[in-house]
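Peer 1: Generate coordinates for the sequence data below:
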Amino acid sequence: MFLYESLSIFLLLAIGLKGGIALSKHHPGELLGPILVVVAAATLVPIIGFVIARLVGQQDRANAGALAAHYGSVSVVTFAVASSFLMRQAVEAEGYMSVFLVILEIPGLLIGVALARMGASETRWLPLIHEILTGKSIVLLVGGLIIGYVCGEEGAVSITPLFFGLFKGLLAIFLLEMGLVTAGRVADLKRSGIFLVSFGLLMPLLGAMIGLITALGLGLSVGGSTLLATLFASASYIAAPAAVRMAVPEANPSLSIGASLGVTFPFNITLGIPLYFAASQWLIGGQA
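Peer 2: I've put the predicted structure just below:
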């Protein structure tokens, strides 16, 4: 657990720093329009997930909302793997993609919880929003963004060897740890039936399609399109479980975590990311 916590803190900070350094090269106002477009498009993912879980999976409102919250939010680790994949392919992406990563942690969680709690008057929204905004993922990502933005590229030279030079190696160690955690969720999937497996494979493909269409409309590069598709295709298993546990305690966590961590996460890092990259090359018409 100590290793998991330490590596997750490192990865979150490193991604935030990289995004902040890239953001320092742009005026924040330039990103307002793209951010609004991305957030608007991202709201489709939890809504679609909720409808599928309710109508096809015959899940109750609480569990359907929990699934929607997990798939409406994003996976920082999956984003890190996609970034590393692009680096190996020598493909550049817009540096401000990390800003989208930070922003997209929040709306999907709120929409999923709202769908789960629709009609329930006792939901305490202010404590829930506070829990989401002060969660480890958001605080570290936003903190890294601010530090990177204030320091800029020149000011961050002294920390580059630590946070960027060691990034790939520590990411590999973190993925090995995640593999052990994922293996522990296989039993949950066996108990839950074929629907969760199908859901865990279908949702990233639908999300990636929405992300690619959004990237095309924004005029992103092949690298940027790949990262945005990956964000839309990913599912949270760090921020979402904590928020759902607080807001929808009656939901069965083995369903949402089993699908997001046991199916979607391994699918994305083995097959999904190369597939999204190839689709971006075909759709955007960019270079390899």
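Peer 1: For the rest of this, base every contact and every neighbour count on C-alpha atoms.
Peer 2: Noted.
Peer 1: In contact with the most centrally placed residue in the chain, which residues are there?
Peer 2: In the chain, the residue lying closest to the centroid (CA atoms, centre = their mean) is Val74, at 1.8 Å. Residues near Val74 by CA atoms under 8 Å, 6 or more residues apart in numbering: 101, 104-105, 231-236.
Peer 1: Please list all residues in contact with the nearest residue to Ile47 once chain neighbours are set aside.
Peer 2: Distance criterion CA to CA, 6 or more residues apart in numbering; nearest residue to Ile47, sequence neighbours excluded, is Ala68 at 6.8 Å. For Ala68, the contact set (CA under 8 Å, 6+ apart) comprises 45-50, 108-109, 111-112.
Peer 1: try Lys18
Peer 2: 95, 98, 144-145, 148.
Peer 1: Assign Lys25 to helix, strand or coil.
Peer 2: coil (DSSP: H, G, I helix; E, B strand; the rest coil).
Peer 1: Could you report the neighbour count for it?
Peer 2: Lys25: 13 surrounding residues under other CA atoms under 10 Å.
Peer 1: ok, for it, nearest residue in space, not its chain neighbours?
Peer 2: Nearest to Lys25 is Gly152, by CA to CA, 6+ apart, at 7.9 Å.
Peer 1: sorry, back to before: quick one: what helix or strand has the residue nearest to the centre of the chain in it?
Peer 2: Element membership for Val74 (DSSP states H and E) is empty, with no helix or strand holding it.
Peer 1: run this one through as well so I can compare:
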Amino acid sequence: MVETIVQLAAQNLLSPIILFFALGLAAALVRSDLSVPEAAAKALSIYLLFAIGFKGGVSVSAHGVDATLLWSLVAGGVLSFAIPFVAFGLLRVMTGLSVLDAAAVAGHYGSISIVTFVAATSVLQSQGIANEGYLVAVAAVMEAPAILSALWLAARFSSNGARGGRQQSADGLWREILFNGSIVLLIGSFTIGFVTGPKGLSEIESFIVSPFKGVLCLFLLDMGLVAGRGLRASARQMTPGLISFGILMPVIGAAAGLGASALVGLSSGGTVLLMTLSASASYIAVPAAMRVALPEANPSIYLTMSLGITFPFNLTLGIPLYLSIAQAIGG
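Peer 2: You can find the predicted model right below:
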């Protein structure tokens, strides 16, 4: 098992997507002027969300809606809602974060990183391992429940109930949750892929299949730059407790995803993806919601935790670990 994990990690570390992330991280840490224009980075993220959503919808169209799909959606929602409670408890024990900061960080770990999900999908493809395409829909379901959990934790354990900021901006918060651009595009492209099916995919296959990994490399170059800048700026705030949490929590989340996969009956590939979703931490949807809902929470902490610690861990070591465990259990 350990040998398999090491082999997969070595292969993953030498893949172009990981090496481009490492290039961006290194460039930022040495203060290089390398940068990806904001408009270009936005276009890359739009492409990735569109491609993964559309292909997922096509997969469901070809597969059909069944009980496994429905239970997978339920499992994703439950995981997203429950994981922040575990994360909050660990943060209060392992770190000196305030209630508001701990709740904000916990919300990130219940939600998901779609780019980590895409990277796991790419690893499965390179290994020739099939998976359930409808897990894209599960990813969309797992965005919002964690935000609600974080808000409840902040209200329950904060001395002032953290009421003021949220009551004044409830409409803005729900708009951030329900109409976040990444969610709208992911669900929308998934729906279009489902409606048009394999015929629709054949019409645009040259656009969303062949260029996909190249675009992902450029996007991860930008993510490496962002992560490196965050680590450089917030180095003094990253205590040993926070760093340990950023590595331990993904493993705990992946274990929860493994259990849910066994209950639902997912394939080995599907198990890897649900483990990856449960192990990842949001750096797009949840930060946007936290700015509205918990403006007192420190964004440099929760962004650096999710993007600077957990994201690189999952890319380099986490995904190979989850794949090895799924294969060992599922055969």
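Peer 1: TM between them?
Peer 2: The TM-score (TM-score structural alignment, normalised by the length of structure 1) is 0.95; 285 aligned residues with a CA RMSD of 1.4 Å.
Peer 1: what about the counterpart of the residue nearest to Lys25 of structure 1 in structure 2, which helix or strand?
Peer 2: Counting by TM-score structural alignment, Gly152 of structure 1 corresponds to Gly197 in structure 2. Assigning secondary structure by DSSP H and E places Gly197 of structure 2 in helix 181-208.
Peer 1: Figure out how far that helix is from the centre of its chain.
Peer 2: 20 Å (CA atoms, centre = their mean, to the nearest Å).
Peer 1: do stretch 209-227 of structure 2 as well
Peer 2: Worked out by CA atoms, centre = their mean, stretch 209-227 of structure 2 lies 15 Å from the chain centre.
Peer 1: Which positions within that stretch qualify as buried?
Peer 2: 212-213, 215-227 (16 or more other CA atoms under 10 Å).
Peer 1: Equivalent analysis for stretch 260-276 of structure 1, please.
Peer 2: 260-269, 272-276.
Peer 1: Skipping adjacent residues, who's closest to Thr196 of structure 2 in space?
Peer 2: Per CA to CA, 6+ apart, closest to Thr196 of structure 2 is Val58, 7.3 Å.
Peer 1: counterpart of that neighbour in structure 1?
Peer 2: So Val58 of structure 2 corresponds to Ile21, using TM-score structural alignment.
Peer 1: So its match: helix, strand or coil?
Peer 2: Taking three-state DSSP, the label given to Ile21 of structure 1 is helix.
Peer 1: Count the residues that sit near it.
Peer 2: 25.
Peer 1: How about Glu296 of structure 2?
Peer 2: Glu296 of structure 2 has 14 nearby residues by other CA under 10 Å.
Peer 1: Counterpart of it over in structure 1?
Peer 2: Aligned partner of Glu296 of structure 2 by TM-score structural alignment: Glu250.
Peer 1: any idea how far that match is from Gly112 of structure 1?
Peer 2: 14 Å (CA to CA, to the nearest Å).
Peer 1: Ok, Phe199 of structure 1 next?
Peer 2: 16 Å.
Peer 1: same question, Glu30 of structure 1
Peer 2: In terms of CA to CA, Glu30 of structure 1 sits 29 Å off from Gly112 of structure 1.
Peer 1: related to what we said a few turns ago, can you name the residues that contact the residue nearest to Thr196 of structure 2?
Peer 2: Contacts of Val58 of structure 2 (CA under 8 Å, 6+ apart): 133, 190, 193-198, 201.
Peer 1: one more time with 10 Å
Peer 2: 64, 133-134, 189-201 (CA atoms under 10 Å, 6 or more residues apart in numbering).
Peer 1: Shared with structure 1, which of those residues?
Peer 2: Mapping the contacts of Val58 of structure 2 onto structure 1 (both residues aligned by TM-score structural alignment, their matches' CA atoms under 10 Å) leaves 133-134, 189-201 still in contact.
Peer 1: Return the residue of structure 1 aligned against Leu100 of structure 2.
Peer 2: Per TM-score structural alignment, Leu100 of structure 2 is aligned with Ala62.
Peer 1: Tell me which residues touch that match, please.
Peer 2: 50, 54, 68, 112-118, 244, 247-252 are the contacts of Ala62 of structure 1 under CA under 10 Å, 6+ apart.
Peer 1: What subset of these is buried?
Peer 2: 50, 54, 68, 112-117, 244, 247-248, 251.
Peer 1: Same list, those residues, but as a markdown table with secondary structure please.
Peer 2: Below are these laid out as a markdown table (three-state DSSP):
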| residue | secondary structure |
| --- | --- |
| Phe50 | helix |
| Arg54 | helix |
| Ala68 | helix |
| Gly112 | helix |
| Val113 | helix |
| Ala114 | helix |
| Leu115 | helix |
| Ala116 | helix |
| Arg117 | helix |
| Val244 | helix |
| Ala247 | helix |
| Val248 | coil |
| Ala251 | coil |
